[in-house]
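J.: have a look; sequence and predicted model below, questions after that.
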Amino acid sequence: MIVRNLNEAEQSNRRIVDPNNNWESTRMLLKDDNMGFSFHITTIYAGADFRMHYQNHLESVYCISGEGEVESLEDGKVHPIKAGTLYILDQHDRHILRAFKEMKMACVFNPPLNGTEVHNADGAYELDADAVSA
């Protein structure tokens, strides 16, 4: 059994801050945990507006709190995000995420992240990032 506490994880090397100041992510479950997916609690800062394209991962995102929108760059559709909204990037969707108010998100990635990933120039996570130690 694996048991982790969010407050403790936020004070460890499991908390990763975006170098572009759009988000921070506490990686609660990672590749080394051998579950086949990773689980993160991510805060999207108010005013964030950035492009992503997870070419190497599929992601599901559940909004716990806050308000924003996600725009599909495939078809131009804009979907509002608020507490209780789940969006799933099941086609390696190119998208823009905007936070009108700070958003707290629960995120699941497949394949799992190693721990230190931040977005590359294409808005993706690389597959060969360094692992975070427990």
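T.: Right, received. Where do you want to start?

J.: going by C-alpha atoms from here, please, whenever you check contacts or count neighbours.
T.: Fine.

J.: which other residues reach the longest strand seen in the chain?
T.: For the chain, the strand with the greatest residue count under DSSP state E is strand 94-110. When contacts are taken as C-alpha atoms under 8 Å, 6 or more residues apart in numbering, the neighbours of strand 94-110 outside the stretch itself are 36-54, 57-74.

J.: from the residues you listed, which land in strands?
T.: Within the contacts of strand 94-110, residues falling in strands by DSSP E are 38-44, 49-53, 58-72.

J.: try it against this one:
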Amino acid sequence: MIVRTLAEAAQTNRKIVSPDGNWDSTRLLLKDDNMGFSFHITTIFKGADFQMHYQNHLESVYCMSGRGEIVRLEDNKVFPIEEGTLYILDKHDKHILRAFEEMKLACVFNPPLNGKEVHNKEGAYELVADTI
């Protein structure tokens, strides 16, 4: 059994801050936990507006608080994101995420992240990274 608290994990190297200042992410469950997915609590800061394209991972995101939008770049369709919204990037969707307010998100990645990942120039996480 694995038991962790967000407060404790946020005080360790499991908390990653994006180099561009758009987000921070506390990675509660990682690849070396051997569950087949990773689980993160991510904060997207108010005013963030950035493009992502998870070419190597599938992601499900549940908005716990805050308000923003996601734009699917394939067709420029805009989806409002607010507390209680789940969005799923099931086709490696290239997208823009905008935060009108600070947003707290629960994120699940498959395959799981190792822990140190930040977005590359394409807005993706690499498949291979050093473990924390």
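T.: Yep, it's here. All values derive from a computational prediction rather than experimental measurement.

J.: just the buried ones from the ones in strands among the contacts of strand 94-110 of the first structure?
T.: Among those, those classed as buried by 16 or more other C-alpha atoms under 10 Å are 38-44, 49, 51-53, 58-72.

J.: the longest strand of the first structure vs the second structure, mean deviation?
T.: Compared with the second structure after fitting, strand 94-110 of the first structure deviates on average by 0.1 Å (mean C-alpha distance after the TM-score superposition for the first structure).

J.: now do the buried residues in that strand.
T.: Of the residues in strand 94-110 of the first structure, 94-109 count as buried by neighbour count, 16+ other C-alpha under 10 Å.

J.: now do stretch 3-16 of the second structure
T.: 10, 14-16.

J.: most widely separated two among those residues?
T.: Distances among these were taken as C-alpha to C-alpha; the most separated pair is 10 and 16, at 8.7 Å.

J.: need the overlap of contacts for the two.
T.: Counting by C-alpha under 8 Å, 6+ apart, the common neighbours of residue 10 of the second structure and residue 16 are residue 26.

J.: can you check which part of the second structure stretch 89-100 of the first structure sits on?
T.: Counterpart in the second structure of stretch 89-100 of the first structure, with TM-score structural alignment as the criterion, is residues 89-100.

J.: what about the matching stretch, start to end distance?
T.: Terminal residues of stretch 89-100 of the second structure are spaced 21 Å apart (C-alpha to C-alpha, to the nearest Å).

J.: now do stretch 107-121 of the first structure
T.: Counting by C-alpha to C-alpha, the terminal residues of stretch 107-121 of the first structure are separated by 21 Å.

J.: tell me which helix or strand residue 7 of the second structure sits in.
T.: Using DSSP states H and E, residue 7 of the second structure sits within helix 6-9.
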